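Asker: let's see this in three dimensions:
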Amino acid sequence: MNNINLIHKRNCLIVKLLWCSLALGIAVDIANKIPKSTIIALIVAGTGICLLSTYLTATKKLILATMYIITLATGFFSYIIISASTGKTSFVNVLIVYYSLALTSLYNYYKPLILSFIMGICMINFSFFQFRNVMYNGITTKTLISLNLYFILIGGIIIAHSIIGQKLNEDLEKKRKESENSQSRLQGVLDDIKITVKSLNDFNKTFNDNINR
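Answerer: Prediction:
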């Protein structure tokens, strides 16, 4: 299986998870009694992104680009959930950035992971300064530093793992092609041997016929 087909299969999987993420985001907003305007905005924008991703995946158009579109979509969902945070328990909503990173890690490609990581680290810091009174009420800047360090640590491990995994896949693909080339060359040698044997048999038959005359 080549890389494009593999990415397409992962696109299909993650698109399904995107729809689940949208449903989760809507459920969280409803549970937190978020204003209807925010919920409607999430439904409209989220459905649009999911439909676009579904269309691109179903038609197999822009397979590589779809991978990045989906990665950006996970960042969008993270922003919506974080920006809709209310109440004392809203601090846990920042954990959505870890979910986005984990979702993107299913690709096992480091480039979209780096994009997701950058969005996640920006989202953590943005939410702290933008929604500090809501999400981080009573939490000091030291906690923000810890959040950043933990995210960098986890993100770094996942990205490193994806780099190793991607390199391993490339090595396996290279060996597969080398094996196919070797089999092709071997088949060529066998075909040459068959032709040579046939020629020898024909020569031997002709030679015997000439002797018997």
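Asker: contacts, neighbours, all on C-alpha from now
Answerer: Noted.
Asker: can you map out the helices along the protein?
Answerer: For the chain, helices defined by DSSP state H occupy the ranges 3-31, 36-59, 63-83, 96-104, 110-130, 132-135, 141-212.
Asker: what is the neighbour count of residue 12?
Answerer: For residue 12, the neighbour count with other CA atoms under 10 Å is 17.
Asker: which one is it nearest to, not counting chain neighbours?
Answerer: The shortest distance from residue 12 to any non-neighbouring residue, by CA to CA, 6 or more residues apart in numbering, is to residue 57 (6.2 Å).
Asker: ok, the one you found - contacts?
Answerer: 8, 11-12, 63, 66 (CA atoms under 8 Å, 6 or more residues apart in numbering).
Asker: which of the residues you listed has the largest number of neighbours?
Answerer: Among the contacts of residue 57, the one with the most neighbours (other CA under 10 Å) is residue 11, at 26 neighbours.
Asker: you'd agree that residue is up against residue 67?
Answerer: Yes - using CA atoms under 8 Å as the test, residue 11 is close enough to residue 67 to be in contact (6.4 Å).
Asker: just to revisit the earlier point, could you measure from the residue nearest to residue 12 over to residue 64?
Answerer: Remark: distance between residue 57 and residue 64 (CA to CA, to the nearest Å) = 10 Å.
Asker: likewise residue 156?
Answerer: The spacing between residue 156 and residue 64, counted by CA to CA, is 23 Å.
Asker: one more to put side by side:
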Amino acid sequence: VLAFWATFLGATAIWAPSLLSHTSGAFDPPRGTAAASANAELLAAFPSRRVTFVVLLQTTDGSGTILTDPATRAVSLTLRDAARNHSLTHAVAGYYPLLALGMAPAFLGRFVSNRSSATLLEVVADAFVTTVDAADYGKWLQPLVANACRRAPSLRCSVLGSPLIISEAEESAMGDLERMDAIVLPIAFCVLALLLSSWRLVLVPA
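Answerer: Coordinates of the predicted model:
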């Protein structure tokens, strides 16, 4: 009995997540579904619509200023240069990248927090928010930011963006499917066996 359930749970843990790719909740929904039609209409109406990722850089203690911090400047320019090498990158804007282009600090206030303890970079990609390209770009950007900030222990870095939220929701749904198979299905078989007065369902479900 234990061997059967161990095999059953192992098999479902492997194959259950693949069920999600056959629903309309995936990035590329099946043709003919409402999700596919909605995506097609959005792309037709806004063919040049781009997705923006926000990279937040802030001092670890919240008391320092990023306006004169060499680590913040180095990380900002490193991320700018690395992002420009990606084929989908449309633009990178931020306090230090624009300052390097000659823009006056007085015009860069929207990139700096009120206490000057944090700044942000806006990384714009040529991809629609619900496409695979947007999701892949976000997953490419996250380790890039993590590696750059690893060299600056005085900074805490975060990456924000709608494609990342969608990807996290998809991964959470996969985890829920795995937990459902591991916990709910055996309980369901036991309840069914009790109702039918046939414990053979528990031993070898048909």
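Asker: got a TM-score for the two of them?
Answerer: Remark: TM-score between the superposed chains equals 0.33 [TM-score structural alignment, normalised by the length of structure 2]; 108 aligned residues with a CA RMSD of 5.1 Å.
Asker: is it true that residue 159 of structure 2 touches residue 57?
Answerer: No - between residue 159 of structure 2 and residue 57 there is no contact under CA under 8 Å: 9.2 Å.
Asker: looking at those two, which one has more neighbours?
Answerer: residue 57 (24 against 19).
Asker: residues in contact with that one?
Answerer: Contacts of residue 57 of structure 2 by CA under 8 Å, 6+ apart are 72, 118-120, 155-158.
Asker: A helix includes residue 91 of structure 2, no?
Answerer: No - under DSSP: H, G, I helix; E, B strand; the rest coil, residue 91 of structure 2 sits outside any helix and is assigned strand.
Asker: ok so, going back, what about the contacts of residue 57 of structure 2, which are in helices?
Answerer: residue 72.
Asker: tell me the buried residues within the contacts of residue 57 of structure 2.
Answerer: Listed as buried from these are 72, 118-120, 155-157; burial here means 16 or more other CA atoms under 10 Å.
Asker: distance to residue 90 of structure 2 for the residues you listed - can I get that in TSV?
Answerer: Shown next, in TSV, are these (distance: CA to CA, whole Å):
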residue	distance to residue 90 of structure 2
72	22
118	24
119	20
120	17
155	26
156	25
157	22
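Asker: just to revisit the earlier point, what would the contacts of residue 57 of structure 2 look like in JSON lines with distance to residue 175 of structure 2?
Answerer: As requested, the contacts of residue 57 of structure 2 are exported to JSON lines (distance: CA to CA, whole Å):
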{"residue": "72", "distance to residue 175 of structure 2": "37"}
{"residue": "118", "distance to residue 175 of structure 2": "34"}
{"residue": "119", "distance to residue 175 of structure 2": "34"}
{"residue": "120", "distance to residue 175 of structure 2": "32"}
{"residue": "155", "distance to residue 175 of structure 2": "32"}
{"residue": "156", "distance to residue 175 of structure 2": "28"}
{"residue": "157", "distance to residue 175 of structure 2": "27"}
{"residue": "158", "distance to residue 175 of structure 2": "24"}
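Asker: from the contacts of residue 57 of structure 2, which land in strands?
Answerer: The strands, defined by DSSP state E, take in 118-120, 155-158 from the contacts of residue 57 of structure 2.
Asker: from the residues you listed, which is closest to residue 11 of structure 2?
Answerer: Nearest to residue 11 of structure 2 among these: residue 158, at 36.3 Å, using CA to CA.
Asker: in contact with the closest one, which residues?
Answerer: 55-57, 145.
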